[in-house]
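Visitor: Only the shape, not the letters, is given here:
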């Protein structure tokens, strides 16, 4: 994704530039804690409020080349326009600290919900990816439905069943669903069930329930794939830490449009290049075990990184105990929002 923002400078020094948009419109990423931008090398964007943007050097003292890049962007305090490319990150611990009670729109039951990116539900196009967690009460059911946006879904804790044939759901199971493809019911087991829905973009993702009149009128053409992986098993800590080299394993794949779900396993302090983001429609990296290091931040269990298709590359780096991460590559398709 690229974004053009017209900005005027408010304050400039060697380590920080503060901008206010001339049109005072809301900035993108209103729920994302941080976006990394290639406006100048080693620069990060922190959202402080709806109409202000701060670019701050991630190093104590920017080198001369970096200062020149900053100066070019704000020379003469004139309005500038820059095309920005983004990588989104969210710490699982940070997201879960904001867990809240939500009401299922299909049943009216209360359970727990957590937002990682974007709104919890949307009926129109918006900026950036959308990722949410649902944690169901024991034996709670989610009735059959479909969404208007293609997604991967990970069943990460607890247990349950899927569909009328009661396919077992155990952690960790990967599910892929094309847009406008019905699935369900999902029924939680006696210890509850946690799952994460991840979409590459914010679109019309409101659930459309099959027990409501008119649902057929909202269907659109789709490949109608509804795929689930074998259960993913994770390494014990010393085995993961001592792994000699990175290993990739395929869980789901369709060469016709680039859809590919993999797990990558890295020992302590290792790194490996992620897939080419432009090969399909970008991908998520989800921490299933260990930690992921990005921009000097160590991201713990259930953290996410979103790599959009216009990025040049992304390096997956493990922390001191190693990393097992799901790498979920989305298919090439027309947006449906």
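Guide: Thanks, I have the structure now. Model, not experiment: these values are computed from the prediction. Numbers count the residues shown, from 1 in each chain.
Visitor: When you work out contacts or count neighbours from here on, use the C-alpha atoms and nothing else.
Guide: Will do.
Visitor: How are the strands of the stretch 201-337 of the chain distributed by residue range?
Guide: Here the stretch 201-337 of the chain has its strands, by DSSP state E, counting those that start in this stretch, at 202-204, 208-209, 226-228, 247-254, 259-266, 271-273, 283-294, 297-299, 304-307, 315-329.
Visitor: Turn those strands into JSON lines, including distance to residue 173 and mean neighbour count.
Guide: Below are the strands of the stretch 201-337 of the chain laid out as JSON lines (distance: least, CA to CA, whole Å; neighbours: other CA atoms under 10 Å):
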{"stretch": "strand 202-204", "distance to residue 173": "23", "mean neighbour count": "23"}
{"stretch": "strand 208-209", "distance to residue 173": "23", "mean neighbour count": "22"}
{"stretch": "strand 226-228", "distance to residue 173": "7", "mean neighbour count": "15"}
{"stretch": "strand 247-254", "distance to residue 173": "10", "mean neighbour count": "15"}
{"stretch": "strand 259-266", "distance to residue 173": "11", "mean neighbour count": "22"}
{"stretch": "strand 271-273", "distance to residue 173": "24", "mean neighbour count": "15"}
{"stretch": "strand 283-294", "distance to residue 173": "11", "mean neighbour count": "24"}
{"stretch": "strand 297-299", "distance to residue 173": "21", "mean neighbour count": "17"}
{"stretch": "strand 304-307", "distance to residue 173": "17", "mean neighbour count": "26"}
{"stretch": "strand 315-329", "distance to residue 173": "11", "mean neighbour count": "24"}
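Visitor: Got another one to weigh against that:
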């Protein structure tokens, strides 16, 4: 499966979501869908943007699917970690994290999952937790390069800000001069006859410049998903070069299958 997340989709789906967490103040978040592939329980890659208002607090919680979050604007904290642009946070399925606290500037972040999920489960609802391995990663801040810098790069580079682990989790930042090909390393195919091959699924998000390929031109914050069973399209940087974050997504742990 190869699918794309676009700004046009996001602009058409942005909406206000009033929320009131137990014992807290009422808030109005905004949400927009950048990538939407339905609700298949095995593979349905999803990317949505959350705009969290200033001084709001989302309680410590967990999800039933693996997920990345990409914090690119505003300030705040997630648990004991300060948040500043650009921060990448990963939480595996049934791994608690938070609270997620927005500072005076609010927070904007993408939530990125290989499988659709609706809502969060507060960590206080212990009866919904399942025993199994817990997985965290937190990297950043990562500097975002201006197109003027990218255009003058002598060659393409790939920086492993979270080196690829045995379970398939990794974060790489690629910087490409104009016209250069995106040639990242990819984790091995790790599926078998009885489980969906999620190890090696890859999300790409453009941070600066543009990326061309497969009939697409992806600008800042637009994205692509390439499942482990598919070849990476022949992406090249546009006229302003490109800075791209590659999010390698591990297969959901066997305990939660």
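Guide: Received it, and whenever you're ready, just let me know what you need. Since the structure is predicted, the reported quantities are computational estimates derived from the model, not experimental observations.
Visitor: quick revisit: okay, the strands of the stretch 201-337 of the first structure in TSV with distance to residue 44 of the first structure next?
Guide: Formatted as TSV, the strands of the stretch 201-337 of the first structure follow (distance: least, CA to CA, whole Å):
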stretch	distance to residue 44 of the first structure
strand 202-204	23
strand 208-209	38
strand 226-228	37
strand 247-254	30
strand 259-266	27
strand 271-273	22
strand 283-294	12
strand 297-299	12
strand 304-307	15
strand 315-329	17
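Visitor: Which among these is found nearest to residue 98 of the first structure?
Guide: Set against residue 98 of the first structure and scored by CA to CA, the strands of the stretch 201-337 of the first structure come closest in strand 304-307, at 15.5 Å.
Visitor: Can you give me the stretch of the second structure that the closest one aligns onto?
Guide: Aligned by TM-score structural alignment, strand 304-307 of the first structure falls on residues 223-226 of the second structure.
Visitor: ok, back up a step: out of the strands of the stretch 201-337 of the first structure, nearest to residue 176 of the first structure?
Guide: Closest among the strands of the stretch 201-337 of the first structure, using CA to CA: strand 226-228, at 5.1 Å.
Visitor: by contact count, what packs against the closest one?
Guide: On a contact count with 3 or more CA pairs under 8 Å, 6 or more residues apart in numbering; DSSP states H and E, strand 226-228 of the first structure meets strand 173-177.
Visitor: Packing partners of the strand it packs on?
Guide: Under the contact criterion of 3+ CA pairs under 8 Å, 6+ apart, strand 173-177 of the first structure touches strand 151-162, strand 226-228.
Visitor: mean shift of that strand relative to the second structure?
Guide: The superposed strand 173-177 of the first structure is, by mean CA distance after the TM-score superposition for the first structure, a mean 0.6 Å from where its aligned residues fall in the second structure.
Visitor: Now tell me what touches that strand from outside.
Guide: Outside strand 173-177 of the first structure, the residues that touch it by CA atoms under 8 Å, 6 or more residues apart in numbering are 150-156, 224-232, 251, 261.
Visitor: next one: stretch 222-235 of the second structure
Guide: With contacts defined as CA under 8 Å, 6+ apart, stretch 222-235 of the second structure is touched by 1-7, 34-35, 45, 181-182, 189, 197-206, 211-214.
Visitor: go again using 6 Å as the cut-off
Guide: Outside stretch 222-235 of the second structure, the residues within contact range by CA atoms under 6 Å, 6 or more residues apart in numbering are 1-6, 181-182, 200-206, 212-213.
Visitor: for stretch 35-46 of the second structure, same thing?
Guide: Stretch 35-46 of the second structure has contacts (CA under 6 Å, 6+ apart) with 5, 47, 112-116.
Visitor: which one of these has the most neighbours?
Guide: residue 47 (30 neighbours; other CA atoms under 10 Å).
Visitor: What is the aligned counterpart of that residue in the first structure?
Guide: Per TM-score structural alignment, the equivalent position to residue 47 of the second structure in the first structure is residue 131.
Visitor: Against residue 240 of the first structure, how distant is that match?
Guide: As defined by CA to CA, to the nearest Å, residue 131 of the first structure lies at a distance of 27 Å from residue 240 of the first structure.
Visitor: Repeat that for residue 327 of the first structure.
Guide: 17 Å.
Visitor: same question, residue 37 of the first structure
Guide: Taken as CA to CA, the span from residue 37 of the first structure to residue 240 of the first structure is 32 Å.
Visitor: now swap in residue 308 of the first structure and tell me
Guide: From residue 308 of the first structure to residue 240 of the first structure the distance is 28 Å (CA to CA).
Visitor: These two: which has the busier surroundings?
Guide: Relative neighbour count places residue 308 above the other of residue 308 of the first structure and residue 240, with 26 against 20, counting by other CA under 10 Å.
Visitor: how long is stretch 115-128 of the first structure end to end?
Guide: First residue to last in stretch 115-128 of the first structure (CA to CA) measures 13 Å.
Visitor: The stretch 1-150 of the second structure: helices as residue ranges?
Guide: With helices called from DSSP state H, counting those that start in this stretch, the stretch 1-150 of the second structure shows them at 7-13, 147-151.
Visitor: most packed of those helices?
Guide: Compared across the helices of the stretch 1-150 of the second structure, helix 147-151 shows the largest average neighbour count, a mean of 17 (mean count of other CA atoms under 10 Å).
Visitor: okay, that helix sits on what stretch of the first structure?
Guide: Counting by TM-score structural alignment, helix 147-151 of the second structure sits on residues 237-241 of the first structure.
Visitor: what does that stretch rub up against?
Guide: Against stretch 237-241 of the first structure from outside (CA under 6 Å, 6+ apart): 267-268, 321-322.
Visitor: got JSON lines for these, with distance to residue 203 of the first structure too?
Guide: Formatted as JSON lines, the contacts of stretch 237-241 of the first structure follow (distance: CA to CA, whole Å):
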{"residue": "267", "distance to residue 203 of the first structure": "37"}
{"residue": "268", "distance to residue 203 of the first structure": "38"}
{"residue": "321", "distance to residue 203 of the first structure": "37"}
{"residue": "322", "distance to residue 203 of the first structure": "35"}
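Visitor: Just give me the closest of those to residue 180 of the first structure.
Guide: residue 322 (37.5 Å).
Visitor: Could you check how far that closest one is from residue 269 of the first structure?
Guide: For residue 322 of the first structure, the distance to residue 269 of the first structure (CA to CA) stands at 7 Å.
Visitor: Any buried residues in stretch 268-277 of the first structure, and which?
Guide: Neighbour counts over stretch 268-277 of the first structure (16 or more other CA atoms under 10 Å) mark 268, 270-272, 274-277 as buried.
Visitor: now it, how far from the centre of its chain.
Guide: Centroid displacement of stretch 268-277 of the first structure relative to its chain, using CA atoms, centre = their mean, to the nearest Å, is 17 Å.
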